[in-house]
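In: sequence first, predicted model second:
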Amino acid sequence: MENKPSPPTVEVLEADDCWRLLRGVALGRLAVWVDDHPELFPLNFRTDKETIVFRTAPGTKLSAALEGKPVALEADHINGRTNVAWSVVVKGRAAEVEQTEEFRTNVAQLLFPWSPGPKDLFVRITPDAITGRRFTIAPPQTWEITLDNATRAGFE
């Protein structure tokens, strides 16, 4: 009998756990609908209570986010020491943020643009749903990939 490691279990995360994990990272991917197809944009973000805020400039990302269609933000992390990974997805609607003094002091001041150029607009995603998963990365011997199943484009 072959002694294979058991497949990793997947833990479905509660909303509070998802928000706690999101507060610990700054990079995610924003999914928006542009014309007739989805687009993904990497971006840095902050949580503000139970919403997501990001900073941007006029362009495709902003136009699509504010068009009124649902958007999604996905963030994840892998702990290289423990091989535990998690992924959280926030789905909701985006709206431009009114830049009150409180907002500028508590959120905007902590959200620095990573790419060059002015990014003077702030967008808030108010979630309709938040979901998350946490799991241990499967060891390579459990992937069940053999050369017989591998793409053979190099030999064909």
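Out: Perfect, thanks for sending it.
In: alpha carbons only for contacts and neighbour counts from here, please
Out: Fine.
In: and E39, what helix or strand is that in?
Out: Here E39 sits within strand 37-48, counting by DSSP states H and E.
In: would you confirm that L111 contacts D48?
Out: No. Using Cα atoms under 8 Å, L111 is not in contact with D48, being 11.0 Å away.
In: next up, a structure to set beside the first:
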Amino acid sequence: MSGHIWEAIMKELWFRGELKEIGRDECFELLGSRSVGRIGYCTSGGAVILPVNHAVIGGEIVVRVSPGGQTARYLRDNAPEPDLTYEVDDFDDYTESGWSVLVTGTARATSPESLASLTDRPVPWPAGDYWDYVRIHPTRVTGRRLVPA
């Protein structure tokens, strides 16, 4: 048996990581430690999962979406507070470890004036000043961490 195959077998058998649940407070800390996540929702055409910038403000996730984009359309078509999910994660290929936080909740449009100071607001990476603010109110927050063996 070649060395690479043997190493792969041994690694799978002896060095597998362990999944641990993350509490709600730590989930929010982890959400706040990143500026990009994925918003997810279901349409008649199937599941949609898109990367967006976010900020955690007052126990909610605030994202900005293009008013003409598919997420804004989903929010309008399913108003007043459509269901969606939001996920943020981080991983390390080398140590085969990482974490993932999943928020299930409802969304609603919000005004910039209702948010904290300008420095706390999410800033989309694409250029333009036409972005709408959307608050995601969590109804369920779960997280898992994969720790190396």
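Out: Yep, it's here. Quick caveat: nothing in here was measured; it's all calculated off a predicted structure.
In: work out the TM-score between the chains.
Out: The pair, once superposed, lands on a TM-score of 0.78 when counted by TM-score structural alignment, normalised by the length of structure 2; 135 aligned residues with a Cα RMSD of 2.4 Å.
In: the strand holding E39 of structure 1 vs structure 2, average distance?
Out: In the superposition with structure 2, the average deviation recorded for strand 37-48 of structure 1 is 0.9 Å (mean Cα distance after the TM-score superposition for structure 1).
In: give the aligned range of the helix or strand following that strand in structure 2.
Out: Next in sequence after strand 37-48 of structure 1, counting helices and strands by DSSP H and E, comes strand 51-56. Using TM-score structural alignment, the residues of structure 2 aligned to strand 51-56 of structure 1 are 60-65.
In: have a look at how far, on average, the top helix by length along structure 1 is from structure 2.
Out: In structure 1, taking DSSP state H as the definition, the longest helix is helix 15-22. Superposing on structure 2 and averaging over aligned pairs (mean Cα distance after the TM-score superposition for structure 1), helix 15-22 of structure 1 comes out at 0.5 Å.
In: what range in structure 2 does the next helix-or-strand element following that helix sit on?
Out: The element immediately downstream of helix 15-22 of structure 1 (helix or strand, assigned by DSSP H and E) is strand 27-34. Matched against structure 2 by TM-score structural alignment, strand 27-34 of structure 1 falls on residues 36-43.
In: how many other residues sit next to the closest residue to E50 of structure 1 other than its chain neighbours?
Out: Computed as Cα to Cα, 6 or more residues apart in numbering, the closest residue to E50 of structure 1 that is not its neighbour in sequence is W19, at 7.1 Å. For W19 of structure 1, the neighbour count with other Cα atoms under 10 Å is 22.
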